[in-house]
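> only the shape, not the letters, is given here:
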């Protein structure tokens, strides 16, 4: 899934460039970029499509490199479908946070919402399997990455910190919900509760964004 997502993202970027430019707002909106108004008027699918859009070679390189690095560690641990689920749903929760708390006129694109979700999934696994030294240490490492990147976000107003926070929140709860394959931890009741909490938070963010429009 890591390589499939990477190839797909690069392919979409090439289409952006050929269709009018990756920084052309009309091209971005045509291909699925998100603004708050677009979601408020019914384009709910724009909560998903921005994950695969990028603004520049540097933008896609940073996200693509991070996806490859994290994916080569996380995907073999949790399996293909768990990895894909965390990647996509974290991207959606990140975009929902941006929708609820971000600027109305900002065009949102990029896989960083999903990347933060992958970071936070490591954090969840490190907590669940904290008797495992490797899992604990890698969880701490990715917690550090989350903190450093959020601090950098505060220094760069052009970066959507709400999307990153929402993506991390999604990855944290999804990591706890899915766990590692073949290991009966955490208990099913806690997995269900974790998923329910994430759904409730996501619904709250969606309704908060829609209230502004209503």
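That came through fine. Computed from a predicted model, the values in this text were never measured in an experiment.

> going by C-alpha atoms from here, please, whenever you check contacts or count neighbours.
OK.

> residue 95: neighbour count?
Neighbour count for residue 95, taken as other C-alpha atoms under 10 Å: 36.

> go ahead and confirm residue 87 touches residue 118.
Yes. Judged on C-alpha atoms under 8 Å, residue 87 makes contact with residue 118 at a distance of 6.5 Å.

> shared neighbours, those two?
residue 171 (C-alpha atoms under 8 Å, 6 or more residues apart in numbering).

> which one's more surrounded, those two?
residue 118 (32 against 29).

> got the contact list for stretch 205-214?
Counting by C-alpha under 8 Å, 6+ apart, 36, 37, 40, 96, 97, 99, 100, 101 sit against stretch 205-214.

> now the buried members of the residues you listed.
Among the contacts of stretch 205-214, those classed as buried by neighbour count (16 or more other C-alpha atoms under 10 Å) are 36, 37, 40, 96, 97, 99, 100, 101.

> want to compare, so here's the second one:
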């Protein structure tokens, strides 16, 4: 009986979200200790996305930027959003699915930025993954149209995505392509991995189609970034 309660408590706890938050804060502290979170050399050394270096073989720079942030306000805003969105989405999708959405979205955003972004800039931040979480909520809204809670949340995040993308157009320092890629990646991977049976079921053909699109777009982005 106690083991069942413990398992249920673990399932209801958003520990993956907290783990991601702790890792993000620890990396930020490492940035500060190493010379400052706005020091380009520090960001460069710790794995910020630099297109030319990715082309030279530093593929891991498509992953590490998810945990790097430039300045206190950057990590503060993203940290609050990771907690707010992550705790909700982790309870819906479960721990492993949520973790997969987070990383695939972050990588998809960085890959899109690699394909279409400015070669002369250094990119970092969890925004690519966050936009993927927004996309996952939109995917739920498209599938579960009879669920009032999911519909309400999906509409809220849909408006948030539109507002953020509009602001991105007028802020050249923001990685617009990274945000768009993260959003699309999160939406597609949410379709691909399905949701727990207690929530419902995404049609099988939609899952297969989403997987094909993810692989196809990912390959296209990588090829364009390397040789385009």
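Looks like it came in fine. Everything numeric in this text was worked out from a predicted model, so none of it was measured.

> out of the buried ones among the contacts of stretch 205-214 of the first structure, which are inside strands?
The members of those all map outside strands under DSSP state E.

> can you lay out the residues you listed as a markdown table showing distance to residue 83 of the first structure?
What follows is these, written out as a markdown table (distance: C-alpha to C-alpha, whole Å):
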| residue | distance to residue 83 of the first structure |
| --- | --- |
| 36 | 28 |
| 37 | 31 |
| 40 | 29 |
| 96 | 20 |
| 97 | 21 |
| 99 | 24 |
| 100 | 26 |
| 101 | 27 |
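
> the spatially most central residue of the second structure: what secondary structure?
In the second structure, the centroid-proximal residue (C-alpha atoms, centre = their mean) is residue 129; its distance is 1.1 Å. Assigned by DSSP: H, G, I helix; E, B strand; the rest coil, the conformation of residue 129 of the second structure is helix.

> whereabouts in the first structure does stretch 18-36 of the second structure align?
The alignment of stretch 18-36 of the second structure onto the first structure (TM-score structural alignment) spans residues 3-21.

> residues in contact with the matching stretch: which ones?
22, 27, 28, 31, 52, 53, 54, 60, 64, 67, 68.

> that one: how far from the chain's middle?
Average the C-alpha atoms of stretch 3-21 of the first structure, do the same for its chain, and the two points are 18 Å apart (C-alpha atoms, centre = their mean, to the nearest Å).

> repeat for stretch 167-187 of the second structure
On C-alpha atoms, centre = their mean, the centre of stretch 167-187 of the second structure falls 11 Å from the chain's centre.

> which stretch of the first structure lines up against it?
Using TM-score structural alignment, stretch 167-187 of the second structure pairs with 152-172 in the first structure.

> next helix or strand past the host helix or strand of residue 28 of the second structure?
Assigned by DSSP states H and E, residue 28 of the second structure belongs to helix 15-34. Per DSSP H and E, helix 15-34 of the second structure leads on to helix 40-46 as the next helix or strand towards the C-terminus.

> which positions in stretch 153-171 of the second structure come out as buried?
153, 154, 157, 158, 161, 165, 168.

> among those residues, which are in helices?
Mapping these onto helices (DSSP state H) picks out 153, 154, 157, 158, 161, 165, 168.

> ok, and the closest non-adjacent residue to the third one?
In this case it means residue 157 of the second structure. Distance criterion C-alpha to C-alpha, 6 or more residues apart in numbering; nearest residue to residue 157 of the second structure, sequence neighbours excluded, is residue 134 at 5.8 Å.
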